[in-house]
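Enquirer: Got a predicted structure here, sequence first:
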Amino acid sequence: MADKQQARNSSVLVIGLGRFGAALAATLDRLGREVLAVERSSELVQQWSGRLPLVEADATNPEALDQLGAEEFPVAVVGVGTSLEASVLITGNLVDLGMPQIWAKAISAEHGRILRRIGAHHVVYPEYDAGQRVAHMVSGKMLDYIEMEDDFTIVKMRPPREMQGFTVKESDIRRKYGITVIGVKPPGEPFEYASPTTRVNADDLIIVSGDTVLLEKFAQRP
């Protein structure tokens, strides 16, 4: 009984099986989360049938959400982005149901502002975020880039020459550049948290964090 309640408490309602919604639902399902996908396109429902728990329904209709028990889900994700009207209507319906957490996809800043005003708790911009991430990665040694809030960023990159063969303490990166080495991953070995005595080799990967501008400058080091 407790296990069933815990599963329900971690369940996610995903509305819209476009590229974003489908990838999200499939990943959550693979991670063992209880997922229910809602899609009004019979073609997409047929495409994902047997691969995901899903129902064919029009979530712009409040009665459809009532019938599938949407209010029982603690988290809902509105993956509809191409139709502004549908996105707003679905989000509004979820707000009316009192959903504890509503995540909504937006395709523009204006779209995002509307979603927030009607009550979405979190608004995401998948296309913008992906474009920004790739731009940072192609402009230097960055292999992965995650920008958090307040200009705090985490980056995976190759170590610059001045770090190669030296320990974290010896290279003194934090004092020189104002960033922090979080961890090091030697080839073929697991990630390890960095300490002052951790030695960085030329073929290692390093995980560094800090201010976005400072990391950009650091990533340009030869």
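Expert: Great, that's in hand. Numbering: from 1, shown residues only.

Enquirer: can we go C-alpha only for contacts and neighbour counts from here?
Expert: Will do.

Enquirer: Tell me where the protein has helices.
Expert: In the chain, the helices defined using DSSP state H lie at 2-9, 19-30, 42-48, 62-67, 84-96, 109-118, 126-138, 168-171, 173-177, 212-219.

Enquirer: Buried residues of the last one, list them for me.
Expert: Read it as helix 212-219. Of the residues in helix 212-219, T212, L215, E216, F218, A219 count as buried by neighbour count, 16 or more other CA atoms under 10 Å.

Enquirer: before we move on, back to that, which stretch among the helices of the chain comes nearest P74?
Expert: helix 2-9 (6.3 Å; CA to CA).

Enquirer: Flag every buried residue along the closest one.
Expert: R8.

Enquirer: One more: stretch 47-60?
Expert: Under 16+ other CA under 10 Å, the buried positions of stretch 47-60 are W48, L52, L54, V55, E56, A57, D58, A59, T60.

Enquirer: Nearest to D29, out of those: which one, please.
Expert: L52 (7.4 Å).

Enquirer: what's near enough to touch that closest one?
Expert: By CA atoms under 8 Å, 6 or more residues apart in numbering, L52 lies in contact with A25, A26, D29, V35, L36, A37.

Enquirer: since we're on the third one, how many residues are nearby?
Expert: A count of nearby residues for D29, using other CA atoms under 10 Å, gives 18.

Enquirer: next, the one to line up against it:
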Amino acid sequence: MIGLGRFGGSLARELVVRGSDVLGVDSDPERVQRYADELTHSAVADTTNRDALEQLGIPEFRHAVVSIGTDLESSILTTSLLADFEIANIWAKATSRQHGRILERVGAHHVVLPEHDMGERVAHLVTGRMLDYIEFEEDYAMVKTLAPPAIIGSPLAESGIRSKYGITVVAIKHPGEDFTHAALDTVVRDGDILIAAGRSTQVELFADLT
């Protein structure tokens, strides 16, 4: 984990909790000290320096996360060095879409825009139409929403959801029960919660039915 700010530190801590060995690296000694007792290893280093990365054994890692905040030059140079080391799985935090495109060009396999992604997700939830919303690509998403009145009392196969709205209900939760896989003969009840997947505009239209 390169960069132990709020995002990087939180992610590093969660990875340790989930059983991963994590080396946390930051140029700020105070940040490194803050997480020293929680991470497997920690070090103060200039991650734009190839020799410093090699001394830490970073070329031997299979996964790396670059979570450097507003220092775009350091973020880009560090990501480029990790790509030179041929690390198999490089995640990088971006502060803008343009920053993200540059990170991809220099070798990042996955780019995360935490503020943008969270803002977009919350915007969908604030309307009150959705219980949760996750966008996987720019045009594909999954939504958690209450079952619309139009399909209550009908099996999913007869509701016409796929033909009318272009979405697929993948899971359903009846009141007082756990989520279960949605089958064609599943009858939708009043108060059911559905997990539906499809194109972003289509799942939004489906959620509007509630």
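Expert: That came through, no problem. Since the model is a prediction, treat every value here as computed from it, not as a measurement.

Enquirer: sorry, back to before: output the buried residues of helix 212-219 of structure 1 as TSV; include the columns distance to L44 of structure 1.
Expert: Formatted as TSV, these follow (distance: CA to CA, whole Å):
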residue	distance to L44 of structure 1
T212	39
L215	42
E216	41
F218	45
A219	42
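
Enquirer: Who are the contact partners of the aligned residue in structure 1 for E204 of structure 2?
Expert: Using TM-score structural alignment, the partner of E204 of structure 2 in structure 1 is E216. Contact partners of E216 of structure 1, counting by CA under 8 Å, 6+ apart, are H136.

Enquirer: In structure 1, which residue sits furthest out from the middle?
Expert: E170 (35.0 Å; CA atoms, centre = their mean).

Enquirer: Okay, that one and R8 of structure 1: tell me how far apart.
Expert: Separation of E170 of structure 1 from R8 of structure 1 (CA to CA, to the nearest Å) stands at 50 Å.

Enquirer: what's the answer for Q67 of structure 1, then?
Expert: Applying CA to CA, the value for Q67 of structure 1 to R8 of structure 1 is 17 Å.

Enquirer: How about G32 of structure 1?
Expert: To R8 of structure 1, G32 of structure 1 is 12 Å away according to CA to CA.

Enquirer: Same question for E43 of structure 1.
Expert: 28 Å.

Enquirer: Equivalent analysis for L36 of structure 1, please.
Expert: Noted for L36 of structure 1: a distance of 11 Å to R8 of structure 1, by CA to CA.

Enquirer: What residues does A26 of structure 1 make contact with?
Expert: L52.

Enquirer: What's it aligned with over in structure 2?
Expert: Here A26 of structure 1 is matched to R13 in structure 2, going by TM-score structural alignment.

Enquirer: what about A12 of structure 2, how many neighbours?
Expert: Neighbours of A12 of structure 2 under the rule other CA under 10 Å: 26.

Enquirer: what do you get for Q33 of structure 2?
Expert: 14.

Enquirer: if I look at it, how far off is S27 of structure 2?
Expert: Between Q33 of structure 2 and S27 of structure 2 the distance is 11 Å, computed by CA to CA.

Enquirer: now swap in T186 of structure 2 and tell me
Expert: 55 Å.

Enquirer: start and end residues in structure 2 for stretch 99-118 of structure 1, please.
Expert: With TM-score structural alignment applied, stretch 99-118 of structure 1 matches the range 87-106 in structure 2.
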